[in-house]
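Visitor: only the shape, not the letters, is given here:
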C-alpha cells in the first residue's frame, strides 16, 4: 500500500495523525508515504502557467508509480463510495488484481491529464473541499477502516 502526494505536511498535529494511522495500518499492510515537491503557483498565474504547474507535479507523481500498481486517485470528480464499498473494492483488488495499491493526492491546482489517465479508479472523498494535508489523514483513516471491515473487526460503526 502506498500513498503518493504533492507537497509536504508541515503541521505537527497533521503529521502526528498521519503517524498514528500509519502505525495502526502496520498491523495489516506495509505502508509507504511518498511526498513529491509542489510547484509555486501564485494566484496571478495564467491558465497556461497553471497547466505547467499541474504537468510538473504530475510528472513527479507518475515517477513514483510503478507498472502493475493499481492507482486510486483522490479526485473531486471521482466516484463516491461508502466505507464498506471501499473495503470491498480493496479486497477485490487484492484478490483478483494486485497486492500493490497506490493512492494519489494531487496538488492545490488539481491533477494533470496524464495522472488522471493513469488512474484505475477515481475516488471522491466528499463533495466538500478539504486541504490536501487533511485529505491524507482522511484517506489513511478510511484505509484503516477498510482493513478493519475486511477482517471483521470492530471499529467501523
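Guide: Thanks, I have the structure now. Note that the coordinates shown come from a computational prediction; the quantities given were computed from them, not determined experimentally.
Visitor: can we go C-alpha only for contacts and neighbour counts from here?
Guide: Noted.
Visitor: what about residue 120, neighbour count?
Guide: 14 (other C-alpha atoms under 10 Å).
Visitor: what do you get for the one 4 residues further on?
Guide: Residue 124 has 16 neighbours, counted by other C-alpha under 10 Å.
Visitor: do residue 127 as well
Guide: 11.
Visitor: can you name every helix or strand that the longest helix out of those in the chain contacts?
Guide: In the chain, taking DSSP state H as the definition, the longest helix is helix 132-150. Counting contacts by 3 or more C-alpha pairs under 8 Å, 6 or more residues apart in numbering; DSSP states H and E, helix 132-150 packs against helix 12-25, helix 83-96, strand 101-105.
Visitor: buried set for stretch 62-81?
Guide: 64, 65, 69, 70, 71, 72, 73, 74, 75, 76, 78, 80 (16 or more other C-alpha atoms under 10 Å).
Visitor: one more structure, for comparison:
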C-alpha cells in the first residue's frame, strides 16, 4: 500500500525536510510526498484503485501508535492501494473536505507548525509499519 503525504506549501531545505527524508528512507512500504501550492491547486486524481483519505485536523481523532498501525494493517489487508494523508494550509481544511475524508486524524490539542506535522507524520508512518513488521523500534509502555 502506498503511503502518500500531500501537503500545502513548500518544505524546502530545512531540518524538518531532513526528518521527513530520514523516515521516508526507512519505510519498506512505498512512499510519496507531494507538495501543493499554499492555496488552490487540486489533490492528485484517484486512480481506479481503493484509496483512503486521512485529513490531519486539529479536531481529529487521537490514535495511539498501536491503533494507527492496526488501522494501516487493516486497510492493507482489505486491498487498499493508497492511503493519502492530507495536511492543509494555515486555515486547515474546509467542511466539504472534512466530510469526504475517511478519517480526521489529530496530533493533540496543541497547534503544530505544518513542517513539524510532516516530520511527525512521517515518523508515525515508519513507527506503524515497524509495529506491523514486529520490529523492535516501537517500545510500548
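Guide: Great, that's in hand. All figures in this text were calculated on a predicted structure; none of them were measured in a lab.
Visitor: rewinding a little: just the buried residues of stretch 62-81 of structure 1 now: which is nearest residue 14 of structure 1?
Guide: Taking C-alpha to C-alpha as the measure, residue 14 of structure 1 sits nearest to residue 74 out of those, at 18.3 Å.
Visitor: show me what the closest one aligns to in structure 2.
Guide: For residue 74 of structure 1, the aligned residue in structure 2 is residue 56 (criterion: TM-score structural alignment).
Visitor: and if you look at residue 105 of structure 1?
Guide: Aligned partner of residue 105 of structure 1 by TM-score structural alignment: residue 87.
Visitor: one step back: next, the mean deviation of the longest helix of structure 1 compared to structure 2.
Guide: Helix 132-150 of structure 1 differs from its equivalent in structure 2 by a mean of 0.4 Å after superposition (mean C-alpha distance after the TM-score superposition for structure 1).
Visitor: what span of structure 2 lines up against that helix?
Guide: Using TM-score structural alignment, helix 132-150 of structure 1 pairs with 114-132 in structure 2.
Visitor: contacts for the matching stretch next, please.
Guide: With C-alpha atoms under 8 Å, 6 or more residues apart in numbering as the test, stretch 114-132 of structure 2 has contacts from 3, 5, 7, 11, 16-17, 19-20, 23-24, 26-29, 65-66, 68-70, 72-73, 87, 89-90, 136-138.
Visitor: repeat that for stretch 71-85 of structure 2.
Guide: 1-6, 49-56, 128, 132.
Visitor: what residues of it count as buried?
Guide: For stretch 71-85 of structure 2, using 16+ other C-alpha under 10 Å, the buried residues are 72, 73, 75, 80, 81, 82, 83, 84, 85.
Visitor: if we can go back for a sec, give me the angle between the longest helix of structure 1 and strand 101-105.
Guide: 150 degrees (axes from the mean of the first three to the mean of the last three C-alpha atoms, to 10 degrees).
Visitor: and helix 132-150 of structure 1, which residues are buried?
Guide: Going by 16+ other C-alpha under 10 Å, helix 132-150 of structure 1 has these buried residues: 132-133, 135-149.
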